[in-house]
Every structure is written in structure tokens, then in C-alpha cells.
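Visitor: quick one: sequence and predicted model below, then my questions.
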Amino acid sequence: MDLGKIQNLRLKKIENSRGILVDDDGNEALIDKEEIKDVKISEEVRTFIYNGHKGEIWATRKKPYIELGQLKKLKLSEKSKFGYFVDIGLDKDILLPFAESYGRLNLGKEYLLYLYHDRSDRLALTMNIKDKLKINDKFKVNDMVRGIIYSIGKPGYFVAVDNTYDAMIPKEEVKGLYVVGDEVEARVARILKNGFITLTLREKAYKQIDADADEILDLLRDNSGIIYLGDKSRPEEIKEITGLSKSAFKRALGKLYKKRLVELYDRKTVLNNGK
């Protein structure tokens, strides 16, 4: 009997409010009588097997959102002293232990989780999924992809692309506030020799200029038409204030200057009057 998987079992007998199912090796699982009203003794029933209370093994004909060995995005439903209970589409939720979670999690939010057997041979969930992801065998540089942030570390934001491939957005590439569980759309910037994907949230340079120029215009308008950044400003200053690299900043300024929207100085940029 495979705990955490959908499988066919035979109905052995019915006792009071529950039925007893059996596999070919004689292992038994309990099922609610209401779920087998249309089943005769010795008939096969397609069921999902899970842990009940007091060591009992239960079965259900309901289809869960996840099976053993799968990665799925699931919602946290409740917090306990042991961890978070997660809705998998059944009457019984499955535990995500604190030791298998990352950071501060929010009830009602969905996270990418993996279903496994814990040391007590009970079903449990984990956010520790890095070794469950594949190296790239599908994407090429400049492809646009979607993924879920599954962990955040010193190098950057680790992303499960298509819930399948391991990737990372370097920390310096990230503008705005992202947390574990957020979905992102990104471009493949590099593919290392080992197949690991590096992502960027930015478009290719020639496509990104317009967006960067609009951001600088908004910044100027929010600061009375002047920002103290220019051609001689240090890259660190530019990055801190605008989130852009110095080269991207200069490309965007060049576009604005050609349109006569700004005046440029060594260490400041001024919005033209009336713009």
C-alpha cells in the first residue's frame, strides 16, 4: 500500500460507518461509508491513501491537489505549535513542519511544496525543494519564463521555473519587494555549463530603455523636477536611488535628452520646464 499515492484497492467489508479496503498483500485502509455507497464487496476502488489518527491508514475517493513525490503550489490553512497545516484538497490537512519552512509565511498564501514521508512514515510537506528541481534542458538565453521564488539567500532569489527547473535572480537585479512564494516573470540571462539558469527581471537593453526613461521621469516629477545624479555620479549612488546600473541610467538619460525632456549635468539631472 503506497501512502500518499492514488491506487486501486478492493472493498473487503463494511463495518458500521466505515468500509475496509485491502491491497493484494492484505494491507488494510479505512474509508468513510458514504464514499462507497455504489461499491460492492470485492470490487476495486480508486483511492488516495493517507495517515489518519492514532496510526490508522485511511483512503478517500477524493482527488488530492498533490501526490507523494510531487511539487505543487499549495495554500497554508492554519498554524500550530509544530508548523503549518496545508490544504491538499481533502478533509485532512498535511503538516509543513517549521523545520521544513523558510522565513515568515502567511496563512492563506500559496507556496511551492513537496510531499514526502517523514521519519515516522507520515505524510509531510517541505519547502526544501532545491534537490527536487532539474537542471535546464529546455530553455535558451533570452527566453521569457515564469517561476515561483522558493528561497532567498545571499546570492539572490532562487526560482523554480515552471515548478521544474532551478534558477536564480541575482540580488542586485531585484527592484521592489519580493518574498518567498511570489510568482515572477523573467528573462533567461545566462545558462551555466552545469545547466543552472541565471535570470533577470529586465528586458534586453534596447527594449528596456523606454521603461527606464519613464521611471526616471516619474522620479524627477516626485522630486520637484531634480535628482542629484548625473554622468559623474558613482554607480553605487545611481543603483541606490534608481535601482539601475550606471550604463542603463545613462542610456535612459540619453533618450530623455534627445527628446529635450531633461537637462544634464555632472551630478544632477533637471526636468525641463513644462515637461
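Guide: Now that the structure is in, tell me what you want to look at.

Visitor: please count neighbours and contacts with C-alpha atoms only from this point.
Guide: Noted.

Visitor: can you tell me how far Ala99 is from Leu76?
Guide: 15 Å (Cα to Cα, to the nearest Å).

Visitor: presented hereafter is structure B, for comparison with structure A:
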Amino acid sequence: MDFIKLGDYNLMKVVKKVDFGMYLDGGDEGEVLLPQRYVPEGCKVGDELNVFIYLDNEERLVATTLTPLAKVGDFAFLNVAWVNEYGAFLNWGLMKDLFCPFREQKMKMETGKGYIVHVHLDSESYRIVASAKIERYFSNEQPEYRQGDEVSLLVWQKTDLGFKVIIDNKYPGLVYKDQIFKDIHTGDRMKGYIGTIRPDGKIDVTLQPTGRKMTTEFSEVLLQYMKEHDGVCRLTDKSPAEDIYKTFQVSKKNYKKAVGDLYKRRLISLFDDCIALTQDE
């Protein structure tokens, strides 16, 4: 291989078997140890393995087949395992904890608590470190999303307006509280949908599809629901938004749009206490 991606996954060939593991071809970096506890059953010299490369306690390259909670370049929600006079050490799913120096903490981290951090290579020490000052690591590229695009979200922090989120591991965004119909917490990962990209580049996000696509998709869900429930749904436009969300995980606004869509298509009839499939259905 040409070079090793530290703090990331690498496809590497097994070149030597020893009592305490396997050595992998690290190219210019030399051979890299995969300790015996991580060697897959049946592995032999000549096999190629997809391994995660990080530094052991003596700052030597080491391989693992474990999957860490984050890699270099990722934002993640990690818990503090322990703290010493130099900083905090975060549990990221590997034998050696991830270091977050005091200078990279917004507030003093406490053992047992979780924090949103960015994982990166320290330019001076070439160590993998974490930073809670995550704003400096967002992409400066202009987002090229369109309204309604599906994205992955990491919930960042609660504000008076709603929740700040990290979009696709690159951009900051905001979900307004009137768009939230379930309990969400810092560190939650979920799907979201692009709402509005403002002129200053800030992105508003929803937790449900928007526009005509949402109406069409949920209309079919509602139609199928009624077919499976004797042709009836007991929720109407007078029903509490909480009851609608509990049943369908959509907002009352989107529920009413879907009902209107089905009614215009003459697939349902409306009553005071329910909606029902037409006899043709």
C-alpha cells in the first residue's frame, strides 16, 4: 500500500504470523501489528483485511478489526471514561481511549458525561485527538442541497429555537421546536430533510419529508392503514397532534394534507369521528 490513513480504515495484506498476532503490510510505514485478539478466525498470510489503524500507548501504529464509534473527520457523541491533569479521555470503542486536551474543551469535561466532539489528527503531535470546539470543523463549502433532500443528522444541542444538528457530518443546521414531535436528545442520530437554505448559508431542517413528496408518500401509508383497519381511521382534523404523531409519526399538518389528497382523489369519505374508505375502495 502507498500510505496509511491514521484514524481510518485501511485494506492491508497479512505478511507474517506470530504468536501474538499478525503483521500487516504498512508500505512505507513498515509492518503493523494486528494483535491476536482481533485476528479473524481462519486468517492466514496473504489475506487482505479491512482494519482500523490508530496509535497504541507507546504511539506505535496498531491495527484492530473493532469498529470505533468515530474515525478521523467525524463528529460524534462520546462519553468521558476518565480525566487527568492533561485532559479527558473518551470512550470511542477501542482499547486506548481518545484524548481531548483541556484546550479543546468548551467547559471542563466530567467523567461519565457525554459530549459532541470532532475527531481529527493533531497537526503538531500527529496523534488522534478530539475537540469539543466543533464549530471550527464545519465545512466552509456552500451547501448544494435542494429542499426535501434526505440527510443524516447528529443532534448537537438544545436552544430556545429548537435543536442544533450536524448535517451529513459537515454542516450545522437547526430543527425548530414546532417541527419536533418526539423526544430527542444530544447525541441522537436520525434522518432529516432539508427545509430552507438561507442566504447566509444557514440550513433549516425538518424531521419529516416536506412538500408534495411527503403528502404523496404518507397518503399511501394512510390508505394502507385503513385497508388493514376495516376501512376506517379514527383520527380526524380535530384529533390532537400528539395522537396523530403517536400513530403515524407525522405532524398534524402533514396528516391533514394527506387526508385532503385522498379526499380529492375520492378514495375516502369524511365524518365527524373518523375518515373511511369509499365503497369503491
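Guide: Perfect, thanks for sending it. These numbers come from a predicted model, not from an experiment.

Visitor: give the equivalent position in the second structure for Glu263 of the first structure.
Guide: Under the alignment by TM-score structural alignment, Glu263 of the first structure pairs with Ser269 in the second structure.

Visitor: the more surrounded of Ala99 and Leu76 of the first structure?
Guide: It is Leu76, of Ala99 of the first structure and Leu76, that has more neighbours when counted by other Cα atoms under 10 Å, with 21 against 11.

Visitor: next, that one: secondary structure please.
Guide: strand (DSSP: H, G, I helix; E, B strand; the rest coil).

Visitor: and the gap between it and Asp210 of the first structure?
Guide: 39 Å.

Visitor: follow-up on the earlier one: any idea which element the nearest residue to the match of Glu263 of the first structure once chain neighbours are set aside lies in?
Guide: Of all residues not flanking Ser269 of the second structure in the chain, Ala276 sits nearest, at 5.3 Å (Cα to Cα, 6 or more residues apart in numbering). Using DSSP states H and E, Ala276 of the second structure sits within strand 275-277.

Visitor: mean deviation of that strand from the first structure?
Guide: Once fitted to the first structure, strand 275-277 of the second structure is off its aligned match by 2.9 Å on average (mean Cα distance after the TM-score superposition for the first structure).

Visitor: so which residues of the stretch 101-250 of the first structure form helices?
Guide: Along the stretch 101-250 of the first structure, counting by DSSP state H, counting those that start in this stretch, helices occupy 205-222, 235-242, 246-258.

Visitor: most packed of the ones you listed?
Guide: Of all these, helix 246-258 carries the top mean neighbour count, a mean of 18, counting by mean count of other Cα atoms under 10 Å.

Visitor: off-centre distance for stretch 185-196 of the first structure?
Guide: Offset of stretch 185-196 of the first structure from its chain centre (Cα atoms, centre = their mean, to the nearest Å): 17 Å.

Visitor: now do it: distance from first to last residue.
Guide: 17 Å.

Visitor: please apply the same query to stretch 110-127 of the second structure.
Guide: 22 Å.

Visitor: can you list the buried residues in that stretch?
Guide: Buried positions in stretch 110-127 of the second structure, judged by neighbour count with 16 or more other Cα atoms under 10 Å: 110, 114-120, 127.

Visitor: possible to save those as CSV with distance to Met22 of the second structure?
Guide: Putting those into CSV (distance: Cα to Cα, whole Å) gives the following:
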residue, distance to Met22 of the second structure
Glu110, 37
Gly114, 35
Tyr115, 35
Ile116, 35
Val117, 32
His118, 31
Val119, 27
His120, 27
Arg127, 23
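
Visitor: rewinding a little: of all the helices of the stretch 101-250 of the first structure, which one comes closest to Ile152 of the first structure?
Guide: helix 235-242 (20.2 Å; Cα to Cα).

Visitor: what sits up against the closest one?
Guide: The contact list for helix 235-242 of the first structure (Cα atoms under 8 Å, 6 or more residues apart in numbering) reads 216, 229, 244-246, 249.

Visitor: now that helix and helix 205-222, what's the angle there?
Guide: 70 degrees (axes from the mean of the first three to the mean of the last three Cα atoms, to 10 degrees).

Visitor: tell me which of the helices of the stretch 101-250 of the first structure sits nearest to Val145 of the first structure.
Guide: Closest approach to Val145 of the first structure among the helices of the stretch 101-250 of the first structure is made by helix 205-222 (16.8 Å; Cα to Cα).
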